[in-house]
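Q: how would this look folded up:
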Amino acid sequence: MIRKIYLYDKMPTNLEENGIPIIDWKDLPEITRSLNNSFSFYGNYLLNGNNVKKIKKEKYLKAYTENGTYQYFRIKSVKKNLSGISITALHIGYEANRNFIQNAYVANGNGKQIMNALKSNLVLNQPFRYESDVASYHQFSAKQVNPIDAIIGSNNGNQNLTGVCDAELDMDNYTLTLKERIGDDNGFRIDFGKNLASIEETVDDSAVVNRLFLVGGVPDDTDYNVEQDPVTFGYLSVSGVTEENVQIAKRENSECKTVEDLKKWGQTLFDNDRIHEPKVTHEVDMVVLENTLEYQNIYQKVARLKFGDTAYISLKNLDIQVQERMIEYTWYPTLAKYKSVVLGNDLEMYTSSIETQVNSVNKKIETKSDELINAVNNASQWITGNKGGYVLLDPKDAPRRILIMDKPNAADAKKVWQWNVDGLGYSSTGINGKYGLAMTRDGAIV
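A: A predicted model of the protein is given here:
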């Protein structure tokens, strides 16, 4: 069944409405989408096509996509070539980027609350809905930036929202949804074989870690007058590790105060972050695969995947199976078939998230100009001693650090300044941090 592509002079009020059918294509039109990046349409229309004079920049197209829905695209360029006119269009969701956010700030909110804050601080009224299913809480700031840039772009030099929340942006016409993940894990298992020319396999095992030496924080019941070491555990391994294939690395999390908590956290690095698996991509030429009788079964399996779905892939030259997701595709909307897909597990290339060994969320601290005077007055009272404070030399006899606290007992203190030979920092959550405001001896200011 051939799926039609429709042309509109302007966006219809009813998205189910069909526009002018555009059928005189010189080549098969294509839709390309990649995770947290692009969602675009490309087509080459005949010079003598019936509707060639109607196809113009800034008009709209509607085309059938891989998830069974029709999506709208706005034409951004129309260029004449020897045999036709090439048309490039962007998904209608990018029209939200014509708007502007002067300042939106959420101190601690879930995905829905942050998306609501972005929408409520827009300059223009647009029909876009800002949704989210992200349940975790985060701090986020978007200042003097367009909304799509704030969510998946450069965010005016700050970390974008998908990076802060470790999330993904889904576009469904006028609905923009920040999701914990796009797609599903239905247990698809695919063995591409060892000599399949239509599959390009790339494996990077340079960053694989399969055995961990774990370092946590100082236990809560510590006597801070005596220098104490943090809890440690060595070693946590995945199954099948031998002296021939072992790769050991250290990971730290100061929030883990017991060995049991440290081991549980370390296991999540294997179970969720998959640090023991190589970074893999499979670029699949679906056209070649479909027309090769020997691999019809593989074609049917891959063709059932939707954008973001998980597949379990056996690697050609390694006796292991890895989890990969569909992170990119090129789709023929008129045929309702994939031209090509990219499966991979290196999502950092697409999410623009900033990962650290301790925490995948890198929170931003913002000082509001309208609070500056109050902040200066408040700081003056603290520094001059009007609001109290307790000083502790740790350890007492040969101190290696100075602690200035809101409580006389270090174990009870929440607001803490710590100063040692390596730097100066402030924590609002106790002696073990986190020290979100800091100046270190190498010249770095957090």
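Q: Could you use CA atoms for every contact and neighbour count after this?
A: OK.
Q: neighbours around Thr356, how many?
A: If you count neighbours by other C-alpha atoms under 10 Å, Thr356 ends up with 11.
Q: How much space separates it from Leu35?
A: 21 Å (C-alpha to C-alpha, to the nearest Å).
Q: swap in Leu161?
A: Applying C-alpha to C-alpha, the value for Leu161 to Leu35 is 14 Å.
Q: Looking at these two, which one has more neighbours?
A: Leu161 (31 against 21).
Q: how far away is the more buried one from Phe140?
A: Applying C-alpha to C-alpha to Leu161 and Phe140 gives a distance of 7 Å.
Q: for Thr232, same thing?
A: In terms of C-alpha to C-alpha, Thr232 sits 33 Å off from Phe140.
Q: Now the second one, please; I'll put the structures next to each other:
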Amino acid sequence: MSEAILYPPSATDFTTLGIGPLLDAKYVLASRGRNETPELTFTYPVNGPLFSAIKTGCLVVCAVGPNLRSKSQRFEITAITKPKDGKVQIFAEHIVGIARKTILQPGARFTGITAQLALNQWMNLLAPRRPFTVFSDVGTQASIDFSEIGHFEQALEALGGKQGSILQNFGGEYVFDNWNIRLMTNAGRESGVVIAYGKNLTNLTQEKSIETTYTSVYPYAKVTIDEEERVLTLPELYVHSKHVDQYPSVLAQMVDFSDREPQSVDELRTLAEQFVINNQVGVPRVNLKVSYADLAKSVDDTQIQRLEEVELCDTVTVAFNQLDIQATAKVIKTVWDVRKEEYRTIELGDARSNLSTPIRDQQKDRDQIQQEIDWVRQAQREATDILTNPGKGHVVIYPSIKDPQELLILDTTDINTARNVWRWNIGGLGFSRTGFNGTYELAMTNNGAIVADRITTGTLRAIQIIGVAITGSSFETTGSNSRVLLQAGMLSSFMNNLRFMDLDGSRLRFFHTNGQTVLGQFHRTQDTQTNRQGITLSAEPGTMLGLSVGDGQGNYTRRLMVAPGSDAVHVSNLEMGTGLNSTSYGTIRRAQLSRAIVPNSDNFQVNNNVGLNFYSPLNMNGFSILNVSDIRLKEHIRQTEVKGIEETKQLNFVDFEYKRDYLKNEDHLLPEGEQFGLVAQYSSFLAKQAPGDHYLKIDMNKQVNLNTKTNQELISIIEAQELRLRRLEEKLGMEDVT
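A: Okay, the predicted model is just below:
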């Protein structure tokens, strides 16, 4: 077991134990992310010996991983919460975070330099100076601009996380080792670990990643050929990846190659084929965040040691055996349990290079797009026909050419007789079917308003739509890969065109990631006997029903679960009380415990005047039965007047058998066969009435003490007899034969 060690803010020698090891700290967890500043969190009791010494600014030294580069890392305490339930939570940031408190003086703009030179310039511009050392093996030559004052508000932003930073311009992966900052082409190594996904390891996010993996590309391009705008597509529609046959169905991604300006179908096909290869279309993206224990189950026994030594940014292979596909992944986040010296969680992410051409999110598939294009084009053709075949009209400048205020287009030469009137003036443009004075049912006015009975458009963008009602066969909202559909009184949510949830007047249902199988529902119910209505949360056969609690970071811990095929409710931690922060106790009635264990950090307590009955032998497995006897808990102490021998002589030991009809409960039967012991009614000194029933009991604690007192009195008698015997022997001149 390893312990975090507390040091004062001014400490420079970390070979000593400093203020002391934080032995009473709980949940000491060190979190690291790729190109992120490491963090440390733990809780500490307010009655702990070092509580008063824990202050913001103090340093904590501990390991953050299994290997040498992760040992003895220094953290600065940045926040301490207010005490709650007798403990506080402490937050600390890696010592490299001091760059947040450091400004970057304005420098110069450099072009064509290496990452090492950029880091050197960064270190020279720090104010105040810090004892950092920097190194980089990144061979990329790029530009970096330190000349604009205030662009980097603090020095850490210049390392990464802001436009124009060293990380953005040069790439790479940071290694933070106390004051040593290294920007490496690869901060990790090829671990040789092969993780078999699907055998003992599954993950909902990864399942979604697999199910939404594109197997093919649907390429298109909007181009101008011979002065005519055209949309190029492939006659075969798709370009498939070599893995397409490993999936149950084709899932195509629409990709726009307009910016590459292909001039033929063959050029478009070549671009799509190269895209499929460069971007590993058909290979699932790795997105796994799992506990170390679950991860260990997914590797061969021969690789356990390698897994234990995996570090941040190391590369692993994820084998999707059901698809016969292997993907490369990187360790992008870790949570290290400092005290247990093992990983709590490991997060794996996609390790493939950035896409050469970004896959643009598409909201509709090809058929939907074509349908909408046809609809708009029909409206365009209708408008074209009306404008090219308008019938006879008359253009009038009103009121006169000498004083031109308005431009009119009339169906007659006289504004008094015209019925169809176009009117254009400083107020706007409008059309009336009822003459010059209106009403203008179609108008565009200078206050920004457009009035129309019908608007046909391919895309309508609006901040707000206000109306009495919006009607249609369906109403749909779409996102990058999700949509919500309101149709036939049902609200449905889809993810990648797979049904995720639906809601109608009686129930809310959730679906499996296959978009078809119902997982469970929240619905109205009615008791057939009482006709009382209620609300029920149900899970379908083979589906787990759980209740989880989040930590605000997207992580959820299951607290309650009903497992498939089980009639039991599994609860990780059940706390009974009348309120969230209540110190009162709740009650569990008519409960039966099976394989229940009290953790060694807690106590099993039975309060006063509570009957505790055993109907089986109490096996202490070699441990003691203790009774409180501390003098600090006693008063009015005096020598007892109990005469042990006299009380013991009055005890009447008998042989007997218990009555079989004493209790009717088959689980509460008394021992069978002949017994040896006392009868409480004949042993008044030891008899006691216990809560729970009206039967007398024997006080075993009192009996043990009585036996001891009796033995003491007998010992005193024996010693007196021995003394008397020796004196008689001396008088008689007899030798001591003992």
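Q: doesn't Lys26 make contact with Gly84 of the first structure?
A: Yes - using C-alpha atoms under 8 Å, Gly84 of the first structure is in contact with Lys26, at 7.0 Å.
Q: any common contacting residues for those two?
A: Here Gly84 of the first structure and Lys26 have Asn44, Tyr45, Leu46 as joint contacts, going by C-alpha atoms under 8 Å, 6 or more residues apart in numbering.
Q: mean shift between the strand or helix carrying the second one and the second structure?
A: Tyr45 of the first structure is part of strand 39-46 when elements are defined by DSSP states H and E. Compared with the second structure after fitting, strand 39-46 of the first structure has a mean deviation of 0.8 Å; criterion: mean C-alpha distance after the TM-score superposition for the first structure.
Q: Which strands or helices does that strand pack on?
A: With contacts taken as 3 or more C-alpha pairs under 8 Å, 6 or more residues apart in numbering; DSSP states H and E, strand 39-46 of the first structure sits against strand 30-34, strand 84-91.
Q: Nearest residue to Ile151 of the first structure in space, please, no chain neighbours.
A: Leu161 (4.5 Å; C-alpha to C-alpha, 6 or more residues apart in numbering).
Q: I'd like to know how far whichever residue in the second structure pairs up with the one you found sits from Asp145 of the second structure.
A: The alignment partner of Leu161 of the first structure in the second structure, by TM-score structural alignment, is Ile166. As judged by C-alpha to C-alpha, Ile166 of the second structure and Asp145 of the second structure stand 9 Å apart.
Q: could I get the shared contacts of Gly84 and Lys26 of the first structure as a markdown table with distance to Asn121 of the first structure and neighbour count?
A: Converted to a markdown table, those look like this (distance: C-alpha to C-alpha, whole Å; neighbours: other C-alpha atoms under 10 Å):
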| residue | distance to Asn121 of the first structure | neighbour count |
| --- | --- | --- |
| Asn44 | 39 | 22 |
| Tyr45 | 40 | 27 |
| Leu46 | 44 | 21 |
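Q: ok, so of the residues you listed, who is nearest Ala107 of the first structure?
A: Distance to Ala107 of the first structure across these (C-alpha to C-alpha) is lowest for Asn44, with 47.9 Å.
Q: Touching, that closest one and Leu82? I think so.
A: No - applying C-alpha under 8 Å, one finds Asn44 of the first structure not in contact with Leu82, separated by 10.8 Å.
Q: quick one: contacts for the counterpart of Ser132 of the first structure in the second structure?
A: In the second structure, Ser132 of the first structure lines up with Ser136, judged by TM-score structural alignment. Ser136 of the second structure makes contact with Ala115, Gln116, Leu119, Arg182, Leu183, Met184, Thr185, according to C-alpha under 8 Å, 6+ apart.
Q: one more time with 10 Å, if that's ok
A: Applying C-alpha atoms under 10 Å, 6 or more residues apart in numbering to Ser136 of the second structure gives the contacts 114-120, 172-175, 181-185.
Q: which residue packs closest to the residue nearest in space to the middle of the first structure, ignoring adjacent ones?
A: Taking C-alpha atoms, centre = their mean as the criterion, Thr351 is the residue nearest the geometric centre of the first structure, at 3.4 Å. Once flanking residues are discounted, Thr351 of the first structure sits nearest to Asn36: 5.7 Å by C-alpha to C-alpha, 6+ apart.
Q: follow-up on the earlier one: what about Thr232 and Phe140 of the first structure, which has more around it?
A: Each of Thr232 of the first structure and Phe140 has its neighbours counted (other C-alpha under 10 Å); Phe140 has more, 28 against 19.
Q: and the residue nearest to that one when sequence neighbours are not counted, helix, strand or coil?
A: In space, and not counting its chain neighbours, Phe140 of the first structure is closest to Val106: 5.3 Å by C-alpha to C-alpha, 6+ apart. The assignment at Val106 of the first structure comes out as strand when based on DSSP: H, G, I helix; E, B strand; the rest coil.
Q: Val106 of the first structure -> the second structure?
A: By TM-score structural alignment, Val106 of the first structure lines up with Phe110.
Q: Count the residues that sit near the equivalent of Gly93 of the first structure over in the second structure.
A: Applying TM-score structural alignment, one finds that Gly93 of the first structure aligns to Val96 in the second structure. With neighbours defined by other C-alpha under 10 Å, the count for Val96 of the second structure comes to 21.
Q: Does Val96 of the second structure touch Val134 like I think?
A: No - using C-alpha atoms under 10 Å, Val96 of the second structure makes no contact with Val134, being 11.7 Å away.
Q: Next, show the common contact partners of these two.
A: In contact with both Val96 of the second structure and Val134: Phe176, Trp179, Asn180, Ile181, using C-alpha under 10 Å, 6+ apart.
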